[in-house]
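1. 3D, please:
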Amino acid sequence: MSAGTAFLGSAGVLLIVTLIKLWALRKNPNDPILRAVCGTLFIGALLFVTAAPPHLAKINNWFGTPNIAAPIVYCILTAFDAVNIVLLIHWRGNDDAARTRRQTRLCLTAYVAVMAAIVLLFTMGDAPVERLRDLDTYYANTPFIREMIVLYLAAHTVAAVTMTVLCWRWSRQVPGSLRLGLLTIAAGSSSAFLYDLLKYTAIVARWSGANLDWLSTHAAFSLAGVSALLVAAGFLIPPLGQGASSRWGMFQQFQRLKPLWLEIQSEIPRTCPKPMSWWRSMDLRLMQRERDIHDAVLRLGPYFDASTGKRVYAEALAEHAERRRARGEADASVIAGAVIAKATARPAVSPEDRWMLTSTEDPEDLVRMSDALARSPRVQAIRRWAALVGSRG
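-> Here you go, the predicted structure:
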């Protein structure tokens, strides 16, 4: 695979993810972190598009100036460093919003100044021979061009070291996908720092009369793409991981509510919509299941027997001494008995003898009650007892 193809493929991936994040930004236009993520991804994609040697030649031809692609790429790389640091500033969070704004302004001002200096130094220097892969070493001793090269590398090194230190330090304080994302960014920043070291070595070798150009043209070149992809991926891992974790949690809750939903299915009003298809959003399916359960519970309310609930609650509490779990078992037993009582046309319980169901007030309690319906031997005993009474009546 050619360098141009590899760079374009990487740019395509980043652009697709950028479009996905822009869609999310449309719904949350004031989210500073989302704006910074979009900026990071887009500038990263632009960096891949412009940095491939075939594209460098096209940029030079478009402008009609040899090597003008170099300051353009250096400016894009500097902008990429700046938005990465800004994103980390906002991502890290700070109780002092004014301090966060000051840090953001300082970072952007410094890197904009570097970009302006890169352009100025290029215009002051003389680089008439087009170099697509080895400009940094070929012009390492050329006045102003030399300073331009050192300046962009210095700015890149500061960003790489800053991000590596911050991410390693922060990763020790956070768990899960955020920690994985920070470690990925740290790996990308470390690769960027190694890129800079290889470039510095090759340039200093030129200053001393030696030739280690391969460190810059081959070793460092291969690290550049890896570094940018790792940094971009690191910023994407936490939101993707948190989203996947949230959806998995909703799926688990949806599945655990199934025993309760099946238990009261006969009482779900016919006017309620049919269960959504599996491809629909999990949050909508969970919401529908919870709504169906609440509607059915309201219809079963007149058949909730307080004596059943009190007995099961006392037995469960005596066994495991967990009040919420005991309450869930009691509520589950009352529902199991009420379903059978209504199905067998037994009379409703008088208002003063009705059990007040509380496990529907909290999603966790609702899941706990559903688990009791599926596993509790006391609930199974109440179900058998209610069925026996119903068959006799």
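2. For the rest of this, base every contact and every neighbour count on C-alpha atoms.
-> Noted.
3. how close does Gly243 sit to Val334?
-> Gly243 is 36 Å from Val334, where distance means CA to CA, to the nearest Å.
4. Of those two, give the one with the bigger neighbour count.
-> Neighbours per residue (other CA atoms under 10 Å) separate Gly243 from Val334, with Val334 holding more: 29 against 12.
5. Would you do the same for the sequence below? I want to compare the two.
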Amino acid sequence: MEGSDYYIPAFALAVALVVKLPSLWHSRRSPMSQAIFVIIAASAGGFAFAAPPSVERVNRLTGVSNVSALIVYCFLSCLSCASMVLLLHWRGGPEASVRRQTRMWIAATACVISTFCVLFALSDVPAERPRDLDTYYATTPFIGQMIVLYLTAHAATATVVMTKCWRWSAELRAAKASWTRWGLLTLVTAFGLGLSFALLKFTAVGARWAGTDALDVLSTDIAPPLAGLGAFMTTVGFLIPVVGPRLESMWDAWRAYRLMEPLWSALEPWVGDGAPMRIARTSSLEMRATLRATEIADRLLNLAPHLDARHRAAAERYATARGLEVEAALIVAEAATIRAALACTPAAGAPAPARVAGTPAPARVAGAPARALAPASAPARAPEPQRPPADDNGNAPGPGPLPIRISGTNGLAELSRHFSRIHPTDLLVDAAHSESN
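-> Below is the predicted model of the structure:
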């Protein structure tokens, strides 16, 4: 691996840390925030100090040959420990048990790092080996033991974390926690790569103990990319449950905002006399979707006196008869009723066109799974905002305007989607059809 193969992921992780730092600082007393900080920082540091140019530069600046290897070992040990600590707090459980296990892992890691330092100080490693230190010094006293300790600790931690993540992801298979499960499966892959890294290194070191360097390629060329990818995926795996729901929320808000466009535009003449609400240009997508839903709801209130209860009831029965579920039939009926009201009712201040009334009759809804119903022809009269007539079953609606039964951002988005599939010309029903009914 060349220097850029290390520096690019190190830079990406450093950027992620800078972006995440304000929120981490805000919750700096949280063990999870502290663990996330250590994971990202240790991953970035491990990449930066493992790059061959960095190894040579650090060794030259400190005057200690191969000290960069010690630094990388310490970084990766901290990464493994922080991953385990974050997993413990992420999974939860009795507070005393979580705190006890956290302290145990931190203490064990501190002991391992201290042992690294002692063994490195006792070793004699005059030759600078930026790429093959593990195999070159595998049989050298003290540093050889440091290498074995590092690989053993790394393999043990990877196995424990991988097993816990796999078991937890299996428990979440039936639960509605997809982002958490995807994060856990990513961590299983990440620590699987870490375990593979340790096993490949062990194999190469074992070959050196056997007196051959034929397997050095496993340590120098194959294992490092696995470790780099594993460290990067570890960071990604822990960030997925944090970032994923936010991205999903933004996508849902954008989708709802776009879906509400047809209904929002069609109701423009029914804005009313109130001053329009304004939001900042930097407002979130959720805020924009909420504002659009609020404006639609206000405009529907102005249109409500002109909605036909009989039309809605007949449309809902027709949609249900076509096999739609109750909720879907309700949305289709509301959309058809709104479209019919807009087609034959003038906005405030406009000349009143003739409005058809009478027995509702089926009318085609372009692209919809069910057919909306439109009122058939009858003697024309101007619309009046008064109590709607009884439905086809003779049930009289309550006093006042006919309310819309769909609410909320997602509900209005679906209403608008069905509304956009109904063309005004689809609501023109032949009088002969009405008479035949």
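6. Send over the TM-score of the superposed chains.
-> With the length set by TM-score structural alignment, normalised by the length of the first structure, the two chains reach a TM-score of 0.82; 380 aligned residues with a CA RMSD of 3.3 Å.
7. Which residue ranges of the stretch 51-200 of the first structure form helices?
-> 53-63, 69-92, 97-124, 135-138, 145-171, 176-207 (DSSP state H, counting those that start in this stretch).
8. what packs against the helix or strand following the last one?
-> Per DSSP states H and E, the first helix or strand lying C-terminal to helix 176-207 of the first structure is helix 213-214. Here helix 213-214 of the first structure is seen to pack against helix 176-207 when contacts are counted using 3 or more CA pairs under 8 Å, 6 or more residues apart in numbering; DSSP states H and E.
9. Mean deviation, the helix it packs on versus the second structure?
-> In the superposition with the second structure, the average deviation recorded for helix 176-207 of the first structure is 2.8 Å (mean CA distance after the TM-score superposition for the first structure).
10. Return the distance of that helix from the chain's centre.
-> Relative to its parent chain, helix 176-207 of the first structure has a centroid offset of 23 Å by CA atoms, centre = their mean, to the nearest Å.
11. Measure how the lengthiest helix in the second structure sits relative to helix 178-209, angle-wise.
-> Of all segments of type helix in the second structure, defined using DSSP state H, the longest is helix 223-259. Per axes from the mean of the first three to the mean of the last three CA atoms, to 10 degrees, the angle that helix 223-259 of the second structure makes with helix 178-209 is 170 degrees.
12. Report the mean deviation for helix 223-259 of the second structure after fitting onto the first structure.
-> Mean for helix 223-259 of the second structure is 3.0 Å (mean CA distance after the TM-score superposition for the first structure).
13. Please work out which residues of the first structure line up with the next helix-or-strand element following that helix.
-> Next helix or strand after helix 223-259 of the second structure toward the C-terminus (DSSP H and E): helix 261-266. Counting by TM-score structural alignment, helix 261-266 of the second structure lines up with residues 258-263 of the first structure.
14. which parts of the matching stretch are buried?
-> Using 16 or more other CA atoms under 10 Å as the test for burial, stretch 258-263 of the first structure gives Lys258, Pro259, Leu260, Trp261, Glu263.
15. Ok, stretch 29-41 of the second structure next?
-> Neighbour count says stretch 29-41 of the second structure has Pro31, Met32, Ser33, Gln34, Ala35, Ile36, Phe37, Val38, Ile39, Ile40, Ala41 buried, by 16+ other CA under 10 Å.
16. Could you report the separation of Leu218 of the second structure from Asp132 of the second structure?
-> 10 Å.
17. Just want to know which of the two has more residues nearby.
-> For Leu218 of the second structure and Asp132, the more surrounded residue by other CA under 10 Å is Leu218, and the numbers stand at 19 against 15.
18. Pretty sure that one sits against Leu200.
-> Yes - judged on CA atoms under 8 Å, Leu218 of the second structure makes contact with Leu200 at a distance of 5.7 Å.
19. The helices of the stretch 51-200 of the first structure into CSV, with extra columns for mean neighbour count and distance to Lys274 of the first structure?
-> Shown next, in CSV, are the helices of the stretch 51-200 of the first structure (neighbours: other CA atoms under 10 Å; distance: least, CA to CA, whole Å):
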stretch, mean neighbour count, distance to Lys274 of the first structure
helix 53-63, 16, 55
helix 69-92, 22, 42
helix 97-124, 16, 48
helix 135-138, 22, 66
helix 145-171, 20, 46
helix 176-207, 22, 36
